[in-house]
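Asker: Just to be clear, the model below is a prediction. Sequence and coordinates:
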Amino acid sequence: MKKYNLFLFCLLLAASVFAQDTTQKVIPNRKNSIAQQKKPYVILISADGFRYDYAKKYNAQHLLDLSSRGVQAESMIPSYPSVTFPNHYALVSGLYPSHSGLVNNTFYDRKRNDNYSMSDKQKVSDSSWYFGSPLWVLAEQQKMLSASFYWVASEAAIQGVNPTYYYVYNDKIDIHNRISTVVNWLKLPEDKRPHFITFYFPQVDHAGHTFGPDAPETGREVHFVDSAVNELNKAVKTTGLDVNFIFVSDHGMTKIDREHPMGIPPAIDTAKFKISGDGILVELYARDKTAIQPTYDKLKAEAKGYEVYLKNNVPANLHYGQTDDWHNRIGDILLIPHYPLIFNLWNSRKINIGWHGYDPYSVKDMHATFLAWGPAFKEGKQIPSFKNVDVFNLVNRILGLKYNGKTDGTDQLANNVLKEK
């Protein structure tokens, strides 16, 4: 009996450790200032992996109809590398990954002698990994309340600030309850009502990885998001508020060559280099700096199917080299496979059909979606492709927020799509 009780205790303990936190977090004693109570409302929605052409490819009728009365972009160009965490943060900070410090989904920090990983909840919620001022931080600092139903870094108190209302990321809250929560936020008294809300969907990305961008399973998830956004749009109308919607994604998706994966090149001595990254970008961090040049030379001589760069000769348009590495988190040597090849460094038995992470200027499948509608936007406006860091300035303009810090975004998007006041 004692052994059984001990076993049961261990099971319960394990369950408590891995249980997902579904409770809403509310920062007390915050209020909108009188001036901010008169400002517009913005809901920023991200559908992870929603490629630039998915809405038309899969006939996402609600998204197409809603945005036809607002703004539709040819595509939105993600920052390099075109992966989830860096690009979600680029959207809300206006900074390239090399400038925000969130240089990849996983990376090594030399000064800390530590690794960041998007799968490590403790690291994700540690604000010391992030630089810049996300939109919710700016809003809260200027006495405008914000809320987040998931977004990269919203769980971290950056500059000591979280959104007033937020959730720790989990997959247990169904879409109807999430939509009800947003509506309840917008029905709060004016001094407690958030004016900036983020909302996130993971489903399309998961399907794209598992089944590929052309699979019916991916199409079904596109339709799920399409229906959910329509439900959200209709539910928000019941509040009587004129709300601006911005629908984006972090990156696209493409089908890769799974038949010819590349392993660790023979020139790499793992005793001299720490290896980080994934199949689309491999970064080598030197344990011994004298090994950098000879290893680079050997890699250049033997490279087939990939490019090799020192940090000081990465193509400038990627903003991922020595000059842009503000926080010393980019590898000393970078290996970038030729599309559609990938690395399989860890000898994984299963390689996903769909991938992203390639240079978006050479692989258009990496491009993301941008659609918008609401009272602030011009109607029936179609625009060419633009960089995702411009979204930061756009939201600031709508909400009337002030920002004097560094940004990589421009006002071009805002000037192009917003009505004149």
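Answerer: That came through fine. On a predicted model such as this, the values are computed, not experimentally measured, just so you know. Numbers count the residues shown, from 1 in each chain.

Asker: drop to CA atoms for contacts and neighbour counts, all remaining ones
Answerer: Will do.

Asker: Okay, the spatially most central residue of the chain and residue 154: tell me how far apart.
Answerer: A centroid search over the chain (C-alpha atoms, centre = their mean) returns residue 88, at 2.2 Å, as the residue closest to the centre. Distance of residue 88 to residue 154, computed by C-alpha to C-alpha, to the nearest Å: 11 Å.

Asker: swap in residue 400?
Answerer: From residue 400 across to residue 154, the span is 21 Å (C-alpha to C-alpha).

Asker: So for these two, which sits in the more crowded spot?
Answerer: Per other C-alpha atoms under 10 Å, whichever of residue 400 and residue 154 has more neighbours is residue 154, with 27 against 13.

Asker: can you give me the helices in the stretch 1-150 of the chain?
Answerer: 2-18, 34-37, 54-57, 61-68, 84-93, 97-100, 121-124, 135-141 (DSSP state H, counting those that start in this stretch).

Asker: The first one - contacts with which helices or strands?
Answerer: Under the contact criterion of 3 or more C-alpha pairs under 8 Å, 6 or more residues apart in numbering; DSSP states H and E, the helices and strands touching helix 2-18 comprise an empty set.

Asker: what angle sits between the helix or strand harbouring residue 210 and helix 84-93?
Answerer: Residue 210 is located in helix 203-211, with elements delineated by DSSP states H and E. Helix 203-211 runs at 160 degrees relative to helix 84-93, counting by axes from the mean of the first three to the mean of the last three C-alpha atoms, to 10 degrees.

Asker: take a look at this one as well, against the first:
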Amino acid sequence: MSINYQGPHPVDVPITDLDDAEDDIIYRENLGNNSGYQDNSQNFLNSMDYEHQDSQQGFMGKIRNYFNNPRLSGGRYTSVASTDSFEIDDDDDDDEVANRFAFDIRDYKIKRLNDKLNKTIAILVFGLLLVIVIIFFNKSWFTSSSVEEDKEYASMASQHKKVKQVLSNTTHDFYPTTIIVSLDGFHPHYINPYLTPSLHNMMINDYGAPYMIPSFPSSTFPNHWTLITGLHPSEHGIVGNTFFDPVLKKQFVNTDPKVGGIDPDFWQGGEPIWQTAFKQGVNSAVHMWPGSEVPGIGIANGPMEVDRYNGSELLSSKVARVMGWLDRDDINKRPELILTYVPTIDQFGHKFGISGKNLTDALKYVDDFVDLMQMELKNRNLRDVVNLVIVSDHGMAPTSNDRLLFLDDVIDLQKIEHIDGWPLFGLRPYKKHSLDDIYKELKEKFATLSQDLQKHYHIYKLEDFPKQYNFGGSKNEHKFNYRLAPIWIVPDVGYSITTHKQHEENNFDYTPKGVHGYNNTEVLMRALFLGSGPYFDKKLGSTTNTKIKPFQNIEVYNLLCDSLNIAPAPNNGSGSPQTSISNLVSTKNLLPEDWSDSLGYPNVPFEIDHIVKDATYDLLWKKPADRAQPTTISVSTNEKPMESLASQESSLSNIATEKLPKPSDFTTTSHDEKPEPTSNPLNNLIGEIEDAIDDVGDALNDVFEDAGDGLNDAVDGLNDAAGTTSEKVHNWMGKLFGDASDDEKS
């Protein structure tokens, strides 16, 4: 299969084709009998704009308020007319009133446009002066940190940047390179000698741990961001696949780029590995890692290249993409850190659960992908150059119609404004309802359910969450606790929450069939960790034991930094900031030779079908009385994985993915839908001019907020926007006055 990677990476949906943020707001204009138009929405809009809050305003907010920029302050939505500018006499006929009214609106909007242009010019002058001051005083003033730990990190980063080891595969020179592959939803128990021989051999012969513990909640986006920042979700801010931020006044839905998925405001917590690498002179490339598409976070801030998410991309194409990066001739244009993401097992797990032919076919497919990746590295003689780290973000649990709680049985949904999370549910009541009353109602109705149902669901106030979750607690216990709903319903693993309406719409059959997001310490939620390459050889090469103890996934970020000899940013892992060395892969952390798992898979109180007969995990670490020796099974990997991938791709790629629940499925009012604006040629024309002027404002805002790191880029953007705006304004103003009569007729 021929693949062109010179252009943008192929996608199912062009997810950066976003609506303007202001499309979400439609202001009302009400005509009184003799009072003209009055805008009643100003106070409401101010309350929705978090920059109006004193605690959030800061230096930039003061600048914006000083210039009274309508776009930044919410003042764009002003009164259309007043009694002074539009009066109706009793003698006026209807046509005269209509004409007067139309021209009054036009004159008002032209005046508003002129005011906006004048203010923009004032801001431009101020901005240019500010740029001169910034250049004069050195941009490093803006990036200084008052936190001592950050100063140590900056010093360490500077030292590491000077040291780069050069390795050879006998034909080319390479810098030490690490590839991390995420197999979304892949449980360690899925590996066995027959379905997944490549992963079986890695688990037997290479490095790794019996399992890795995901962070709470055990969901995709929180854990992928933890893997590359070393922070708990409550510390990096991506606290769930879906959540509402009461400060931003915005909803985050990971699957919807238009509802927060790639909104930079949500992604400011923690430093992703590609930024850490970039600061220390290490090149990286990212293939579909969650968060990498966010402007200013992944795109244009660290990685050499970022491939956008494409859930249906063939796995053979992923291998070709990674190898294409490694095959570049110029060592300085070759990424030393590569991240790639494989959604296959998660997709099939959601649709089919944790058993059945569909899932076993998907496991074979993914194993051939791993086999091909290893084979291509071997063909390039990169075994002693490239570290291959294979992880997953979480496991998977089966669902059932027999394990359901109906949310509308225990709470009046009319009182709930936002629902966070899934399968655990965070409840944000409307402000007119007290939290204590909602909590009391929930507890009282919950007490009327059957005892069997009650014992599998747990109700918490945010401050009452168990400490081991690193989620919730006191208000300031975690940086992003404010993003967590005040009341939660947390089901046991395998149990689900829905509503009667949702269940009926699904023909009384609960879907998806596989779910994650539960207690992160449950057996079914365990994640995968395997590794090979020179980093692991160096760390553990003096021993015959290649396994380390189970660990939390907050440690992976430090390990990746250590493998590339770069200093990690401050994080929750156990690596030493003073030495920047990860303690994870260490002879002090070896798994005891006689270690066995005290918990059996799946460790749930209900019967389920699963696919773990002869699981490699059990061969290695089941209780001694029941354990077979792994050497009793000899397995050869596929000699022609590319051919297998091609045959599997033709059938597996035709299976549609499972639709997952989102917050608006459960609340009585959707917060995701945008109203359709009314169409008017005059309004549209002026709106286009305003948008062009806003481009200048956006570029200037970049100068202010990114002065420390991206000053030159922001100034270039300002020049580009200003250069094109002048021409657009002249053209559009001519059209405005030339076509005014036509617009009025419309």
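Answerer: All right, it came through fine. Worth saying up front: this structure is predicted, and the values here are computed from it rather than measured.

Asker: which bit of structure 2 covers the helix or strand just after the helix holding residue 210 of structure 1?
Answerer: Next helix or strand after helix 203-211 of structure 1 toward the C-terminus (DSSP H and E): helix 216-237. Counting by TM-score structural alignment, helix 216-237 of structure 1 pairs with residues 357-378 of structure 2.

Asker: So which bits of the matching stretch are buried?
Answerer: Using 16 or more other C-alpha atoms under 10 Å as the test for burial, stretch 357-378 of structure 2 gives 358-377.

Asker: Relative to residue 284 of structure 1, which of the helices of the stretch 1-150 of structure 1 is closest?
Answerer: Nearest of these to residue 284 of structure 1, taken as C-alpha to C-alpha: helix 97-100 at 15.9 Å.

Asker: Report all helices and strands that that closest one contacts.
Answerer: helix 84-93.

Asker: equivalent range in structure 2 for the helix it packs on?
Answerer: Under TM-score structural alignment, the match for helix 84-93 of structure 1 is residues 220-229.

Asker: how big is the offset of the matching stretch relative to structure 1?
Answerer: Its aligned residues in structure 1 lie a mean 0.8 Å from stretch 220-229 of structure 2 after superposition (mean C-alpha distance after the TM-score superposition for structure 1).

Asker: ok now that stretch, how far from the chain's centre?
Answerer: 8 Å (C-alpha atoms, centre = their mean, to the nearest Å).

Asker: ok, now stretch 422-432 of structure 2?
Answerer: With C-alpha atoms, centre = their mean, you get 21 Å for stretch 422-432 of structure 2.

Asker: Endpoints of it, how far apart?
Answerer: Stretch 422-432 of structure 2 has its terminal residues 25 Å apart, counting by C-alpha to C-alpha.

Asker: start and end residues in structure 1 for the helix or strand encompassing residue 728 of structure 2, please.
Answerer: Here residue 728 of structure 2, judged by DSSP H and E, is contained in helix 707-738. Using TM-score structural alignment, helix 707-738 of structure 2 lines up with nothing in structure 1.

Asker: Please name every helix or strand in contact with the very next helix or strand once past that helix.
Answerer: Going down the chain from helix 707-738 of structure 2, the next helix or strand is helix 740-745, by DSSP H and E. Here helix 740-745 of structure 2 touches helix 681-705, going by 3+ C-alpha pairs under 8 Å, 6+ apart.

Asker: Using just helix, strand and coil, how would you label the counterpart of residue 334 of structure 1 in structure 2?
Answerer: Aligned counterpart of residue 334 of structure 1 in structure 2: residue 488 (TM-score structural alignment). Look at residue 488 of structure 2: counting by DSSP: H, G, I helix; E, B strand; the rest coil, its state is strand.

Asker: isn't residue 488 of structure 2 right next to residue 424, touching?
Answerer: Yes - using C-alpha atoms under 8 Å, residue 488 of structure 2 makes contact with residue 424 at a distance of 7.2 Å.

Asker: Overlap in contacts, these two.
Answerer: The overlap between the contact sets of residue 488 of structure 2 and residue 424 (C-alpha atoms under 8 Å, 6 or more residues apart in numbering) is empty.

Asker: Quick check: residue 408 of structure 1 touching residue 92?
Answerer: No - using C-alpha under 8 Å, residue 408 of structure 1 makes no contact with residue 92, being 11.5 Å away.

Asker: Which of the two has more residues huddled nearby?
Answerer: Here residue 408 of structure 1 and residue 92 are set side by side on neighbour count (other C-alpha under 10 Å), and the busier one is residue 92, at 27 against 16.

Asker: Remind me which helix or strand the equivalent of residue 284 of structure 1 over in structure 2 belongs to.
Answerer: Mapped onto structure 2 by TM-score structural alignment, residue 284 of structure 1 lines up with residue 427. Residue 427 of structure 2 belongs to strand 425-429 when assigned by DSSP H and E.

Asker: what's the average distance of that strand to structure 1?
Answerer: With mean C-alpha distance after the TM-score superposition for structure 1, strand 425-429 of structure 2 averages 1.3 Å from its match.

Asker: From residue 58 of structure 2, how far off is the match of residue 334 of structure 1?
Answerer: For residue 488 of structure 2, the distance to residue 58 of structure 2 equals 33 Å [C-alpha to C-alpha].

Asker: Neighbour count: those two, which is higher?
Answerer: Using other C-alpha under 10 Å as the criterion, residue 488 of structure 2 and residue 58 rank with residue 488 on top: 23 against 11.

Asker: Please work out how many residues are found near residue 534 of structure 2.
Answerer: Look at residue 534 of structure 2: counted by other C-alpha under 10 Å, it has 20 neighbours.
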